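J.: Everything below, folded, please.
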Amino acid sequence: MLKSNYRWILKRADEEKVRALTDALHISTLTARLLVLRGIDRPNKADIFLHTEKAQFHDPMKMLGMKEAAERIIRAVRDQEVIRVFGDYDADGVTSTALLIRALRKMGARVTSYIPNRFKDGYGPNVRAVEKAEEDRVGLIVTVDSGIAALEAASRARKLGIDYIVTDHHEPPAVLPNAFAILNPKQPGCDYPFKGLSGAGVALKLVQAVCPDQLNDGWIALASVGTVADLVPMRDENRLIVSKGLRAMDGGSLAGIDALKIKAGINGTMDSDMIGFQLAPRLNAAGRLADADAALCLLLADSAGEAAPLADRLEELNRQRKALADKIMIEADKEASGYYRRGDKALVLAGKNWHQGVIGIVASRIVEKYYRPTIILSIDEQSGAAKGSGRSIDGFNLYRGLERSSEHLTQFGGHQMAAGLSLPEEEIDAFREDFNLAAAESLDDQAFVPRLAVDGECTPDQITVDQIEELDKMAPFGTDNPRPTFRMDTVRLSKISAAGREKAHLKVTFQGREKELDGIGFGLGGRLEQISPIDCPTVIGNCSINEWNGFRKPQFLIEDLCIDGPQIFDWRSEQRIREKISALPSESATLLAFHPESAERLRIGNSVTLFEPGMSVSRPNLVLLDLPEQEDQLSELTVNSPRVHRVYAVFYHQREHYFSSFPSRNHFVWYYALIRQEHSFMLDVMAQKIARYKGWPERTIHFMTKVFFELGFVKIEKGLLTENSAPVKAPLTASLTYRKEKKQLELEDLFCYSPLSSLKTWFEKQMKYRDKATEPEGTMNGL
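T.: I've put the predicted structure just below:
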C-alpha cells in the first residue's frame, strides 16, 4: 500500500449536460465534462469559452463612476493639468501604473507617478504622498490597484483641492473614500457584469473609456500580466484579457516585456504559467527588496536598449530575493520541524531581522511542506517589534485566528488565506500558544492533509495529441479555471525509473489496452523505491504535449499517486541487501528469518526477528530473509499480521535447486530395474557410469539411492550397494528424504523462482483471508 500525499476530491458532473454539450459542439466527453464542472453548460457560452476570439469586452461605461472619471481625466488632459498615478509595488500594481501612464501619455497628458515603498510607506496611498502631490502642483490623482480603503489620503486630497479618483478591485470597506469618483466593480450599486477584475483589469477599463479607439496590444499585454500575477478568477473578461495579452506577447508587445522574456529564457509560445512563474516574480522582486521604480521604468521603456539594463537589474534583484528566501527558509524550517514534531496545529516562526519583503514567500513554502497555518515573524533587533506575514490552509480562516489572538497584537489585517500582523517580541510565545489553540479548535486531523480537486477519469488510450489540443482550448488557466486534472485508475506500468539530476523525478510508461503513454512526476523520484514494477497505481495529474526533435507525443504529468492493496518487492537477486534494508525506516520494518543462521550468512546483524509459530508482525513493512520450512508457516504469519502491507522477498537459501529437475517416477523405475539386474555394485563407480550414460547429475543418483535405502529396497555398506531380495512394497512418498526434498523444491519453485506476479497472487490470497477474518461483524462490502 502506498498512500497519496493529498485528499482527492473527485468532482461529479451532470452527465446529461455533458452529453448535450458533446453533441452540440462535437467535442470530446472529457472536454464537455470540464466545461460543465466549471458551470459553462450552455452551448453558446461553451463555444465562446473555447474560442475566446469570439468574445467581446464589456462596455466600460457600465461600471459605476466611469462616466465621471473619464470626463474628469479628459478635461485634465485638455487643460494640461498634472496627473499623478498612485500605484502599488506588486506586479498588478506596477502593470496598472504603467498601463495608465502609457495611455495618458498617448492622449498628450502631463503625467507623473508615485508608488509607495513597502518598508518606508507601507501599503496604499498615504497622506504624505498626497501632500507631496500638492507641492508638485498636481491637479488630479488617480489610484490604481489600491485606494479603496485609504480614507485619510482621499480626505486630505479633498482638503487640498486635488480631485481624487480611485480605481481598485479589492473588497470595499463599509465606509468608502470621499473621492471624486470610485471605480471598483465590487462596490455597492455597481452593475458591471463581471466582478473579478484585477487592478490592471480595472485600469484597462478606464483606458477603454478614455481612449476607445486607441487600445493597443502593449496595453493589453500589461493588463494580462497583472491579471495573472494577482490570481484573480480566470473567467469571463479576465480570460479575454489574458488570451489577447498572450497573443500580443508572442508577437512582441513592449520592449520591457520582451526583455523580461529574454531574461526568463522564454522563446516559445507564451502561456499563463510563464507569466505567473517567470515574469511576475521578476517584477515583484523590485518591490520586495527595494522600491518598484525599476519595474515601472522597465514597463515604460520604449526600446530594447533602454529596457535591457533595467531587466538586468530586476534579474539581479530576483536572484537576491531567491537567495534571501532560501536562507530564511532553512532557518525557519529548522524551527518548524521542532514545533511540528511537538504536535503544533499552527506554526509561528520568528527570526532576527528576517527580510520582510520575502517572509510571505517563506510562509507559503512552509505551508507547502508542513500543511499547517503559518506565521513568519521578522524581529527588529533595535525596536523589539516583530512584523509578520501569514498563510493558511483550507478550512482555517487566518483572519479569524488572528482575531482570537488579537490581545497580543499591535496591528493585523488580511483575509481567510493571507494576512499581515505586528506585535512586540515579548508577546510572541503567548501569541503562538493562543494562535495554536485557535487552530486546534477549528481543524481536525483530516484537515492537515491537503486536498486535490480531480476533474474526471481517463485511460492512457484517451490521452492523445488531438485530445490535449482540444483541452488546451480551455486555456488560459488560472484561479477558478485550473489546468484539468484527471485520475487514471489502477493503471499498469510497462517501465519505471528515476530521471533528472540526482534522480529527482519519477519517469514511467503507462500501459493502456491499445497503446502506451509516457508519464513524468516532477519531484517524485523518491517514490521509485516505494513502487514495485508489478504495481498498478492510481495516479492523478494533467496532460501535456512533449515536443522534442520535431516529434509531438502526449504525456501525463503526475501530481500524486497511490497504490491499494499489498505490495511485493523482489529482492531475491538483489546484491545490495544490507544497503536496501538500511534504507527502510527502522521503525516501520520487521526483518524476519525462519532459520537462525540466515542473519549471520547475510551479515545483517542482530536486528532480525526469528519466526515462532502463531506470531504476528505489527509493522507495515515485512522483509522475509529466507525460506520457511513449510508454506503453512508463511501463510499463518501473513494471516496473523493485518498491519503488513508491503513484503520484501529476499528468500535467501544456501544452495540452488538440489536438482535441475526433480526425478520423475520413470527415473526411479529405470534405476531400480538396474539395481535388480546387477544385484550389487560399488555406488560411486556406478553413479559415474549412469551419469555418463543417462546425462543425469550424480547427485540425482545419490538422492534416489537414499530414498531406496529408507524404503528398505537396498542395503549400503562401505560404499557397496546390495539389492534387498525381499523388500516390503512401499510408495516413494513413504521416504522422509523424498517428501522433504520434494517439499523444499516446491517451496523454492513458489517463493524463489516464480514470477513476481505469481508471488503477489499468493500473498493477495492470504491477505484476503486475513482481511475477511478481521472484518467487523455486520460490515457489508461497498458500504
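J.: going forward, measure contacts between C-alpha atoms and count neighbours the same way
T.: Fine.
J.: what residues are up against the residue nearest to Asp518 when sequence neighbours are not counted?
T.: Nearest in space to Asp518, with sequence neighbours left out and distances taken as CA to CA, 6 or more residues apart in numbering, is Thr509 at 4.5 Å. Thr509 makes contact with Leu493, Ser494, Lys495, Ile496, Glu516, Leu517, Asp518, Gly519, according to CA atoms under 8 Å, 6 or more residues apart in numbering.
J.: just these now: which is nearest Asn666?
T.: Proximity to Asn666 was ranked across the contacts of Thr509 by CA to CA; first place goes to Ser494, at 42.5 Å.
J.: Quick one: list the elements packing against the one helix or strand the closest one maps to.
T.: Per DSSP states H and E: Ser494 is located in strand 492-499. Helices and strands touching strand 492-499, by 3 or more CA pairs under 8 Å, 6 or more residues apart in numbering; DSSP states H and E, are strand 505-511.
J.: and the angle for the strand it packs on with strand 492-499?
T.: Put simply, strand 505-511 runs at 160 degrees to strand 492-499, going by axes from the mean of the first three to the mean of the last three CA atoms, to 10 degrees.
J.: quick one on the thing from earlier: which of the contacts of Thr509 has the most neighbours?
T.: Highest neighbour count within these: Gly519, with 25 neighbours (other CA atoms under 10 Å).
J.: can you pull the contacts of it?
T.: So Gly519 contacts Lys507, Val508, Thr509, Phe510, Gln555, Phe556, Leu557, Ile558 (CA under 8 Å, 6+ apart).
J.: I'd like the structure of this one too, to check against the first:
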Amino acid sequence: MTVTIVRREVTDAASAELPPNLTPLIQRIYLARGISHARELERTLPYLESNQSIKDIDKAAVLLADAIEQQQRILIVGDFDADGATSSALGVLALRAMGAAFVDFLVPNRFEYGYGLSPAIVDVAKHQRPDLLVTVDNGISSIDGVQAAKEAGMKVLVTDHHLAGEVLPDADAIVNPNQPGCPFPGKNTAGVGVIFYVLCAVRAELEKRGWFTDPHHPRRKPNMASFLDIVALGTVADVVGLDSNNRILVHQGLNRIRAGAARPGILALAEVAKRDPSRLVASDLGFALAPRLNAAGRLDDMSLGIELLITEDPMHARYLASQLDSLNRERREIEGSMKEEALRDLAKLELDEAQELPWGVCLYQDDWHQGVIGILASRVKEKIHRPVIAFAPGDEGQIKGSARSIPGFHIRDALEAISTRYPGLVIKFGGHAMAAGLTINEQDYPQFSDAFDQEARRLLTSEQLESCLVTDGELTPFELSLDTAEQLREAGPWGQNFPEPLFDGIFELQDQRLVGGHHLKMVLVPEGGSDWIDAIWFNIDTRQWPDTSIKKVRVVYKLDINEFRGRRSVQLMVEHVEPV
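T.: Sure thing, here's the model as predicted:
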C-alpha cells in the first residue's frame, strides 16, 4: 500500500479573526481546519446551540412531562453500542432526577434481536407494561417496531440521529436532527446528544408547570450540566464529527471528569484503563474507555455497561468495570485471531498473479464472531486502504456484514445502489458515509462480493486507493517541547472531522528496539537539533522493523506527553516511518 504524505493548506488567513493570544502554531492548526473566527472556538455552555429549532422537541417534552406528572411507566429502548449505552443511562438518570416514578431501560441483545426497535423487542417490552416507550440512538427506521408498540397501546417517542429513510415511523413524536424538515444546525449530534437536548426541554416544560416549586411536593431541579460526562463519552465513542457544538459538549464533559465530578462508572473505566482522570483527553475516551464499554454489547449484553453508568456505588462500579475490562481483553483476542485469518486470505489473493486485490473487499468465515466484525472491517481497511465488509453468521441461512469505508466512497449509498441494481440481493441495510451494516443470504455471498467490488471500481479511482496522511507540517527542534505538547492538548478536544495535529519531519534514528512483541520503541534526534526524543510506533510490521541499516527517517507523528513515575517528557506517537 502506497502512503502519501500531504501537508494541510492554510487558506483565508488574512481574513481570519482568531484570538490574538494564540501562538502562531495553534493559529496555523486552527486555520487548516477551517476555523476562522473566535466564536468557533468557544467551549462554554452559553454558546451551545439552542434546542428551539429542533423539530418536534416541544411534542417530546410534553410527552415525557405528562408521563412524569401522571406517574406513567417509561421504558427506554437503546442500542447495544457505547452511544446507545450512554443514551440509555442518561435517560434513566435524568428522568429519575426529575421525579419519574417508573423508568427503566431495555437494550436488545444483538445476537437474539439485532439492531433497533423490532416487533420482537416490543414483545419483550410488553412484560414491563410501559405507557411510554422512548427509543434512544435508534428508531428512525423502525417502521414495524413502532407500529407494533402503538398497536400494543404504548405511546412512542423516537430519539435518534441516524439518516432517515423515505418513510418515517408513525411515532407520537420524532426528535432527530437528520430527519426531513429539521432546521437544527447540529447535524453531527450523537444519539446521546439528542436525548440530552430532549431532557433539557423536559426540564424546562416541568419548570413551566411548577413541578419543581410545588409546596406540597418539593422537588430539586436537576443540574443538566452534571450529566455532560456521559454525553462526552457517548459523543466521542460514536465517532461523530466534532463540530463546534459537539466540541462544547465534549470539552465540558471532560472538565467534569478532570475535576473528579464524573459518574462512578466513568471513573472506574478510567481506572481499569490505567488513565488518570485529571489528565483525560478526548482520545482517551475514544481509545481507552469506549472500547471497554462497547465490549459488553459486542460479546455479552450491553445492560452491563448501562448498569455501570447508572450505579452510584463506586465499589460496584469497579466490579462492573473489571468485568468489562475482561470482556475487552477477550474481544481483542477474538479480533486478533480474525484479523490474522483475514489478512492471510488477502495475502494469498495478492500472491495469485492472475488476480489483484479487489477494490471493494468482502471477507467471511462461518466461525467469525458477529460482535467483532465491525472492528475487523476497520482494522483491515486501515491495513489495505480499501472499502471492507466483514461478514459473520446471522439468522438461519443469512449472514450479517459490517462495512467500513475510505474517503470518496459513501458506503451506505453504495449498498443502496447495489440493492437497486440487484433486487433481493440485500435483505436490509443502513448506515452512514463511512460505516454501515447489512444482511444478505449466505448463498448470495459470491454474487454480492462481486457486486461490491464492481461498485467500488465504478466510484473510486486508483489514486483514492493510496493511503494519504495529511499533516500540519514540521515542528522546529524548539517546538518539540512539553510546552508545545500542553498547548496542543489544551487546544482540543480533537476528534472526527477536527483531527488531532499530525506533524512530519526528518530525524536521525539513534536507537530502535521491539517492545511488547510488535511495537517499535525509537530514540530520535530532529534534523537541525541535538536533543534526543523518545518515540513509539504501535503494531508495526515485524518483517520490516527493526532495521539497523536505516539511520535517517521521515516520521509522521503526534506530539504527546509521557508520564512515568512522576516524570514528564515529550514523546512522539508515530503514525508512519519511511527511510530517507
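J.: Now compare the contacts of Thr509 of the first structure with the second structure and keep only the conserved ones.
T.: Comparing the contacts of Thr509 of the first structure with the second structure on both residues aligned by TM-score structural alignment, their matches' CA atoms under 8 Å, the contacts found in both are Leu493, Ser494, Lys495, Ile496, Leu517, Asp518, Gly519.
J.: nearest to Ala419 of the first structure, of the residues you listed?
T.: Checking these against Ala419 of the first structure by CA to CA gives Gly519 as the nearest, at 37.9 Å.
J.: now the helix or strand where that closest one lies, how far from the centre of its chain.
T.: Using DSSP H and E, the element containing Gly519 of the first structure is strand 516-521. Put simply, strand 516-521 of the first structure sits 16 Å off its chain's centre (CA atoms, centre = their mean, to the nearest Å).
J.: what's the average per-residue distance for it once overlaid on the second structure?
T.: By mean CA distance after the TM-score superposition for the first structure, the fitted strand 516-521 of the first structure averages 3.1 Å away from its aligned residues in the second structure.
J.: quick one: contacts for the residue mapped onto Phe452 of the second structure from the first structure?
T.: Using TM-score structural alignment as the criterion, Phe452 of the second structure maps onto Phe435 of the first structure. Counting by CA under 8 Å, 6+ apart, Phe435 of the first structure makes contact with Ala346, Gly401, Leu402, Arg404, Ser405.
J.: Count the neighbours of the third one for me.
T.: By the other CA under 10 Å criterion, the neighbourhood of Leu402 of the first structure contains 24 residues.
J.: The one 5 residues further on too?
T.: Look at Glu407 of the first structure: counted by other CA under 10 Å, it has 14 neighbours.
J.: next one: the one 3 residues further on
T.: Thr410 of the first structure has 13 neighbours, counted by other CA under 10 Å.
J.: hang on, it packs against Pro424?
T.: Yes - counting by CA atoms under 8 Å, Thr410 of the first structure does reach Pro424; the two are 7.4 Å apart.
J.: Pick out the most distant pair among the contacts of Phe435 of the first structure.
T.: In the contacts of Phe435 of the first structure, two members sit farther apart than any others by CA to CA. They are Ala346 and Arg404, at 13.6 Å.
J.: Helix or strand next in line after the strand holding Gly519 of the first structure, which one?
T.: As the chain continues past strand 516-521 of the first structure, the following element, by DSSP H and E, is strand 538-548.
J.: Measure how the helix or strand sitting right after that following strand along the chain sits relative to strand 516-521, angle-wise.
T.: Scanning forward in sequence from strand 538-548 of the first structure by DSSP H and E, the next helix or strand is strand 551-562. Strand 551-562 of the first structure runs at 60 degrees relative to strand 516-521, counting by the same axes, to 10 degrees.
J.: In strand 551-562 of the first structure, which residues are buried?
T.: Residues of strand 551-562 of the first structure classed as buried: Pro554, Gln555, Phe556, Leu557, Ile558, Glu559, Asp560, Leu561, Cys562 (neighbour count, 16 or more other CA atoms under 10 Å).
J.: Next one: the last one from Leu756 of the first structure, what distance?
T.: Read that as Cys562 of the first structure. Per CA to CA, to the nearest Å, Cys562 of the first structure is found 20 Å from Leu756 of the first structure.
J.: which non-adjacent residue is nearest the residue most central in space within the first structure?
T.: Nearest to the mean C-alpha position of the first structure, by CA atoms, centre = their mean, lies Glu559 at 4.6 Å. In this structure, Glu559 of the first structure finds its nearest non-sequential neighbour in Gly541, 4.8 Å apart by CA to CA, 6+ apart.
J.: shouldn't that neighbour be in contact with Gln555?
T.: No - the pair Gly541 of the first structure and Gln555 fails to qualify as a contact (CA under 8 Å) at a distance of 10.1 Å.
J.: quick one: the host helix or strand of Gly413 of the first structure to chain centroid distance?
T.: Take DSSP H and E as the rule and Gly413 of the first structure turns out to sit in strand 411-414. Centroid separation between strand 411-414 of the first structure and its chain, computed with CA atoms, centre = their mean, is 30 Å.
J.: Residue range in the second structure corresponding to the helix or strand that comes right after it, please.
T.: Next helix or strand after strand 411-414 of the first structure toward the C-terminus (DSSP H and E): strand 418-424. Mapping strand 418-424 of the first structure onto the second structure (TM-score structural alignment) gives residues 435-441.
J.: with the first structure superposed, average distance for the matching stretch?
T.: Mean deviation for stretch 435-441 of the second structure: 2.8 Å (mean CA distance after the TM-score superposition for the first structure).
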